[in-house]
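Trainee: fold the following and give me the result.
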Amino acid sequence: MTNYFIVPGLGNSGEQHWQSNFERSGENFKRIEQKEWDAPVCSDWIATIDETLKDYDLSTVVLVGHSLACATIAQWAIDNNRQIRGALLVAPSDLEATGYDFPAVGFSVPKTKIPFKTIVVASTNDPWVTIDRAKHFAEIWGSEFINIGDAGHINVDAGYTEWPEGMEILKRL
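Mentor: Alright, predicted model coming up:
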């Protein structure tokens, strides 16, 4: 059985967010709960992922990240040399963009290939990452890249509550 772990970004994912709906879709979906959602420290988020997964057979694990969690998952994999089944990385935030000024400490966009299968899903009108930067992240991470068109930040504000297409993409992992 595959174990899916929801990894929300900055601020967590609310009740209507597609990640929350994925989480409710089966008992093998669990959320990784960070201690600090609004002013996170990268090393804390990475440690929480590692601690959450320590008792699982990593070959059964798929991470489902959104926004800031995409870079966190990449950094976790690289720092800890972890091999999991795969990760779905949706709407990765461009932490190097001039407009990204959230109180997040120690986060960066890893510039190394992720050592397992990943899919990056991005939008042409995401306010937190241009489509070209998202494609660049996918290239350096060794990820499959999917452009879903005008979908904003692929969150509730952009209308992504139920996201059956996302669930279909997830099944590819």
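
Trainee: make it CA atoms for all contacts and neighbour counts henceforth
Mentor: Will do.

Trainee: the strand or helix carrying residue 52 packs against which elements?
Mentor: Using DSSP states H and E, residue 52 falls within helix 42-53. Here helix 42-53 touches helix 68-80, going by 3 or more C-alpha pairs under 8 Å, 6 or more residues apart in numbering; DSSP states H and E.

Trainee: just how off-centre is whatever helix or strand comes next after the helix it packs on within its chain?
Mentor: Remark: after helix 68-80, the chain's next helix or strand is strand 86-90, criterion DSSP H and E. Relative to the centre of its chain, strand 86-90 is centred 6 Å away, using C-alpha atoms, centre = their mean, to the nearest Å.

Trainee: what's the angle from strand 86-90 to helix 68-80?
Mentor: Angle of strand 86-90 versus helix 68-80, following axes from the mean of the first three to the mean of the last three C-alpha atoms, to 10 degrees, is 150 degrees.

Trainee: so what touches strand 86-90?
Mentor: With contact meaning C-alpha atoms under 8 Å, 6 or more residues apart in numbering, strand 86-90 is reached by 61-67, 69-70, 116-122, 154, 170, 173.

Trainee: how about this one, so we can line them up?
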Amino acid sequence: MAVLIVPSSGVKSTDWQARWESQLDFVERVEQPATRQPHLDSWLETLREHVGQRPNAVLVGHGLGATAIAHLAARHPDLPIRSAMLVAPVDPEARTAFAAGHASFGPLPCDPFPFPAFVVASRTDPNMDIERARIFANMWDAAFIDAGNAGHLDADSGLGDWPAGLDLLERLAAFSTPPRRFAERFPARFSLH
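Mentor: Okay, the predicted model is just below:
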């Protein structure tokens, strides 16, 4: 199994994604261009190239990386993606300074994903209201995971190596084709600590 980590812009080197990358042989980071001023089209091209080199990979995106995965699924539904985990996706239409600086990533697509997916969202994420995240997960036919009050699920959230996230990744990697209503197979609340 290959896992492609799709980070957000400005990810701290001590976050769980960097730890997974350094500790697990099958994890590779997608290096995006211009992370300080990202543009969706260039990010999608880079991501598409990585998926082409690692067919059937599991994608794990955080923040803008998760948002980019949603756009990739809508624009390139035939790409050979095994599954995806979208952690704390950013809502480009949110009324935050961060979202306003990333207008090229919006609006979020509404098309169902052609692969199994989890959307992991926090009740205290400043970049995506949890109810809006739940609505998008439903439209994408992704299982929705309520992370409780965990902020943006980044280095500041205190997740460390995030073993519960690895457990989610293992569950997700077990699916090779999207079962009908994949989202119905998982509980709405899952302990992430």
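
Trainee: where does the TM-score land?
Mentor: The TM-score (TM-score structural alignment, normalised by the length of the first structure) is 0.92; 169 aligned residues with a C-alpha RMSD of 1.3 Å.

Trainee: how big's the offset between the helix or strand hosting residue 4 of the first structure and the second structure?
Mentor: Element membership of residue 4 of the first structure, judged by DSSP H and E, is strand 3-7. With mean C-alpha distance after the TM-score superposition for the first structure, strand 3-7 of the first structure departs from the second structure by a mean of 0.4 Å once superposed.

Trainee: quick one on the thing from earlier: what angle sits between the helix holding residue 52 of the first structure and helix 68-80?
Mentor: Using the same axes, to 10 degrees: helix 42-53 of the first structure against helix 68-80 is 80 degrees.

Trainee: residues near residue 125 of the second structure, how many?
Mentor: Residue 125 of the second structure has 19 neighbours, counted by other C-alpha atoms under 10 Å.

Trainee: that one contacts residue 90, correct?
Mentor: No: with contact defined as C-alpha atoms under 8 Å, residue 125 of the second structure does not count as touching residue 90 (9.1 Å).

Trainee: how far away is the residue nearest the centre of the second structure from residue 160 of the second structure?
Mentor: Per C-alpha atoms, centre = their mean, the C-alpha nearest to the average position across the second structure is that of residue 86, at 2.2 Å. From residue 86 of the second structure across to residue 160 of the second structure, the span is 18 Å (C-alpha to C-alpha, to the nearest Å).

Trainee: over to residue 94 of the second structure?
Mentor: Distance, residue 94 of the second structure to residue 160 of the second structure, by C-alpha to C-alpha: 27 Å.

Trainee: just the strands in the first structure please.
Mentor: 3-7, 29-31, 61-66, 86-90, 118-122, 144-147 (DSSP state E).

Trainee: can those go into CSV with extra columns for distance to residue 102 of the first structure?
Mentor: Conversion of these to CSV gives the following (distance: least, C-alpha to C-alpha, whole Å):
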stretch, distance to residue 102 of the first structure
strand 3-7, 18
strand 29-31, 22
strand 61-66, 16
strand 86-90, 19
strand 118-122, 20
strand 144-147, 25
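
Trainee: quick one, which of those is nearest to residue 112 of the first structure?
Mentor: strand 118-122 (13.0 Å; C-alpha to C-alpha).

Trainee: ok, and what's touching the closest one?
Mentor: Contacts for strand 118-122 of the first structure (C-alpha under 8 Å, 6+ apart): 86-92, 131, 134-135, 138, 142-149, 154, 173.

Trainee: right, and residue 92 of the second structure touches residue 129 too?
Mentor: No: at 11.4 Å, residue 92 of the second structure and residue 129 do not qualify as touching, with contact defined as C-alpha under 8 Å.

Trainee: neighbour count for the two, which is higher?
Mentor: With neighbours defined as other C-alpha under 10 Å, residue 92 of the second structure and residue 129 compare such that residue 92 has more, 22 against 17.
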